[in-house]
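What follows is a predicted structure for the sequence shown.
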Amino acid sequence: MIMNSLKKSMRLTKILAFALSFLIFCFSTEAIAAPSTPPTLIITEKATITGGKFSIDTTTPPLPATTVIRSAKLFLPAGETGTINKIKITGPNGLEFGCQDIKVKNGVDLIKACGGPAVLEAGGAITYVAEGSGFAPKLNTKLKVVLSDEF
């Protein structure tokens, strides 16, 4: 009788150990199977701020696939502030993204400040137009915007 109970207990222990091993394997495989992927698209636009103002109007080559721009990070010298008076991104189907009168400083994500992502359609050139004013304390400096498909 004791031997029977011991055998049943051992079987139950083996089943529980197997189930636990299986669960650990599944969860650790899931963590390995979802690596962080680098952005597939990065567009960098630069502008010179002169007299506290800038203006940029540029066209990029056609995109091979429709792409969602999820971040547009602004890089300025520390302490520099200003206003983006207008951003307009136009693609093959017309206006893809627009925004105006956004107060900015270094590190601002223009996509978040303007209320949402930009969907850039494949197949045609992308035109990026931006204007800004009121930049200080340096009236003459550089501005950089990095558009990316990652958050």
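Sure thing, it's come through.

C-alpha only now, for contacts and for neighbours.
Will do.

For the helix with the most length in the chain, enumerate the helices and strands it packs against.
Taking DSSP state H as the criterion, the chain has its longest helix at helix 2-33. Here helix 2-33 touches no other helix or strand, going by 3 or more C-alpha pairs under 8 Å, 6 or more residues apart in numbering; DSSP states H and E.

buried stuff in that helix?
Buried positions in helix 2-33, judged by neighbour count with 16 or more other C-alpha atoms under 10 Å: none.

Included below, for side-by-side comparison, is a second structure:
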Amino acid sequence: MSQRVKIGKLAVLLASLDKEELTPFQDQLEGVKFCTGRAGSMNMQKVIAAVETAAKRQHIISEEVYRETHSLYHAILEALEGVTRGQIAIGDMMRTVGLKFAVVRGEPYARNGEGEWLAVAFYGTIGAPVKGLEHETMGLGINHI
């Protein structure tokens, strides 16, 4: 049995902390694959595409295996529910987001047979498309591969 990896916690830390703030957590990142990036838009599809593109380019998921893309998509949607408070819409509701994201792939269960999972976390701002009127937001989604 392997040790339990808290992929959701790691995703939240990666999305919300600066590089220097992450230093104490470097040893926890061993044994997982991860990537980070930024997405800002009034278009939800652009946010989803930014995460998917980063995960594929950084080899967190394989472009050749549909179930990996499918798992990522559901983790992204779950995380966006948190960002948007359950109303998965931004531009249609006259709001915009500026987000940092993280994708973490690992085995969160001690039993080896449970397999790999993906966690997606967003941290940033959401609000009216007027500079200075946004507020902080965060979302986390986890899905099995």
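That came through, no problem. Just so it is clear, the structure is predicted and the values come from calculations on it, not from any experiment.

Could I get the TM-score for this pair?
Remark: TM-score between the superposed chains equals 0.26 [TM-score structural alignment, normalised by the length of structure 2]; 69 aligned residues with a C-alpha RMSD of 5.3 Å.

ok, back up a step: C-terminal to the longest helix of structure 1, what's the next element?
Per DSSP states H and E, helix 2-33 of structure 1 leads on to strand 42-49 as the next helix or strand towards the C-terminus.

Tell me the buried residues in that following strand?
So for strand 42-49 of structure 1, counting by 16+ other C-alpha under 10 Å, buried means 47, 49.

which other residues reach that strand?
Defining contact as C-alpha atoms under 8 Å, 6 or more residues apart in numbering, one finds that strand 42-49 of structure 1 is touched by 54-56, 135, 139-149.

What is the nearest of the residues you listed to residue 83 of structure 1?
Lowest distance from residue 83 of structure 1 to those (C-alpha to C-alpha) belongs to residue 135, with 6.9 Å.

residue boundaries of the strands in structure 2?
For structure 2, the strands defined by DSSP state E occupy 33-41, 96-106, 117-127, 134-144.

I'd like to know which of the contacts of strand 42-49 of structure 1 are buried.
54-55, 135, 141, 143-149.

okay, these in CSV with distance to residue 104 of structure 1 and secondary structure next?
Converted to CSV, those look like this (distance: C-alpha to C-alpha, whole Å; DSSP: H, G, I helix; E, B strand; the rest coil):
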residue, distance to residue 104 of structure 1, secondary structure
54, 13, strand
55, 15, strand
135, 9, strand
141, 15, strand
143, 11, strand
144, 12, strand
145, 12, strand
146, 14, strand
147, 16, strand
148, 18, strand
149, 21, coil
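
Would you reformat the residues you listed as TSV and include distance to residue 18 of structure 1?
Formatted as TSV, these follow (distance: C-alpha to C-alpha, whole Å):
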residue	distance to residue 18 of structure 1
54	66
55	65
135	65
141	64
143	59
144	56
145	53
146	50
147	48
148	45
149	42
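
How many residues are close by residue 12 of structure 2?
23 (other C-alpha atoms under 10 Å).

Can you report how many residues lie near residue 91 of structure 1?
If you count neighbours by other C-alpha under 10 Å, residue 91 of structure 1 ends up with 23.

Equivalent analysis for the one 4 residues further on, please.
Neighbouring residues of residue 95 of structure 1 were enumerated by other C-alpha under 10 Å; the total is 15.

and the closest residue to it other than its chain neighbours, what element?
Leaving aside its chain neighbours, residue 95 of structure 1 sits nearest to residue 89 (6.1 Å; criterion: C-alpha to C-alpha, 6 or more residues apart in numbering). Assigned by DSSP H and E, residue 89 of structure 1 belongs to strand 81-91.

Moving C-terminal from that strand, which element do we reach first?
strand 94-105.

Give me the buried positions along the longest helix anywhere in structure 2.
Longest helix in structure 2, counting residues (DSSP H): helix 66-83. Using 16+ other C-alpha under 10 Å as the test for burial, helix 66-83 of structure 2 gives 68-69, 71-83.
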